[in-house]
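*Asks:* I need the structure of the sequence given here:
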Amino acid sequence: MAGRFEPLAGGGAAVALDEVEISILRSLTQQLAELIGPGEEPAEGDDPLASLFTEGPSEPPSDAALARLFPDAYGDPGKPGPDDDELQGYSAEFRRFTENDLRGGKRTAALQVIRSLDELAAQGKDGGVLKLNAEESQQWLGTLNDLRLTIGTRLEVTDEDEGGELYRLPDSDPRKPMVMAYLWLGALQETLVETLMP
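*Replies:* Prediction:
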């Protein structure tokens, strides 16, 4: 089971992680949660009902990784088209009413991953077997995906790079640890997807 998710009865999943893997996953997930941030929070003392209707940002994030995590809903900013202005307006409107919730969901999932890693680390210094129920498995899947998207964006990985030069970097290249993390997270994500498929 080392390094692979395996199915559990009831729709959950389990994976054996050692102390170093727990530490790396926790650190990366903490950084992801900080990058995502809480979104726009209502001011203290605001009506709780009004906070349900708090509008978020209308502009895409300037950080490339955040833009990858929270892409425009309409159109492709890299490929302008004849209705580009209209699509940007739709995307801005959609973003205003959804991005805060999306950020909150991603942050909640990341924090759950951190909690489960902390619980596993507390069981023993050498790691152990992490057991997730069906809901936790979905949170892990989303967070692993977000981690890969973020690291891939930082490394400027494209579809054409799959199996390309990034995977053959010399050990002296400063990008090598991030590439190794990217590949490892991809393998974890793939086995979790396989585990959760009916």
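
*Asks:* hey, let's count contacts and neighbours off CA atoms from now on
*Replies:* Fine.

*Asks:* residue closest to the middle of the chain?
*Replies:* In the chain, the centroid-proximal residue (C-alpha atoms, centre = their mean) is residue 146; its distance is 1.8 Å.

*Asks:* next up, for comparison:
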Amino acid sequence: MPGTFEPIPGGGAAVALDDVEISIIRSLAVQLLELIGPGPAEDAPGDPLAELFAEGPSEPPADPVLKRLFPDAYCDPEETSASPKEAEERRAYSSEFRRFTENDLRAGKRDNALAVIRSLDALTAAGEGGAVLRLSPEESRRWLGALNDLRLAIGARLEIADEDDTDLLYRLPDEDPRKPMVMAYLWLGGLQETLVATLMP
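*Replies:* Predicted structure coming up:
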């Protein structure tokens, strides 16, 4: 079980993690939370409807990681065949779509990252020297979402655009400063793949 998720009776998944692995995943999840930022209700904590009726941003984020996590719905940056009018229409549709959906997307990603942090905190509070993390089916889905977001974030920082870029990462020399981030990216990919397998019927 070390380093891979396995299904457990009754649904859900389990993985053995040592203290270093727990620390790495928790740190990455905290960084992801900080990057995503607080919800709109943070400005009005006494108003329970603030987040429900708050409109999201209409422009894509400037940060390349956030751009990867919250891509435009109708605009393809690789698309060059669209006429100027079509491109303008797509930008308008994307802007409108983003305005009404991004807050919910951010909230979902925050919830997933928080679920990871809380489950790891509960694990470390129960003992030392690593432990077996056991997740319910719902927790497994939240972990899967968070692992996907973490890999997207790291992939954006590494400027991974396609499979060829991933192949190049395997051949990086040990002294390359990107090597630790690459190792985290590949390791999280293995966790994600085995967690997907546990959720398949």
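
*Asks:* Quickly find the element holding the residue nearest to the centre of structure 1.
*Replies:* Per DSSP states H and E: residue 146 of structure 1 is located in helix 134-154.

*Asks:* residues in contact with residue 124 of structure 2?
*Replies:* Listed by C-alpha atoms under 8 Å, 6 or more residues apart in numbering, the contact set of residue 124 of structure 2 reads 130, 131.

*Asks:* Mind telling me what element it is part of?
*Replies:* Going by DSSP H and E, residue 124 of structure 2 is in helix 84-126.

*Asks:* Structure 2: matching residues for stretch 173-192 of structure 1?
*Replies:* Residues 176-195 of structure 2 are where stretch 173-192 of structure 1 lands when matched by TM-score structural alignment.

*Asks:* Now do the buried residues in the matching stretch.
*Replies:* Neighbour counts over stretch 176-195 of structure 2 (16 or more other C-alpha atoms under 10 Å) mark 179, 182, 184-189, 191-195 as buried.

*Asks:* still on that earlier bit, which residues touch whichever helix or strand comes after the helix holding residue 146 of structure 1?
*Replies:* From helix 134-154 of structure 1 onward toward the C-terminus, using DSSP H and E, the following helix or strand is helix 176-196. Helix 176-196 of structure 1 has contacts (C-alpha under 8 Å, 6+ apart) with 3-7, 11-13, 137, 141, 144-145, 147-148, 151-152, 155, 166-167, 169-170.

*Asks:* returning to that earlier point: distance of the counterpart of the residue nearest to the centre of structure 1 in structure 2 relative to residue 140 of structure 2?
*Replies:* Aligned by TM-score structural alignment, residue 146 of structure 1 pairs with residue 149 of structure 2. Using C-alpha to C-alpha, to the nearest Å, residue 149 of structure 2 is found at 14 Å from residue 140 of structure 2.

*Asks:* Provide the secondary structure category for residue 14 of structure 2.
*Replies:* Taking DSSP: H, G, I helix; E, B strand; the rest coil as the rule, one finds residue 14 of structure 2 in the strand state.

*Asks:* For it, give me its contacts.
*Replies:* Residue 14 of structure 2 makes contact with 5, 6, 7, 8, 132, 133, 134, 135, according to C-alpha under 8 Å, 6+ apart.
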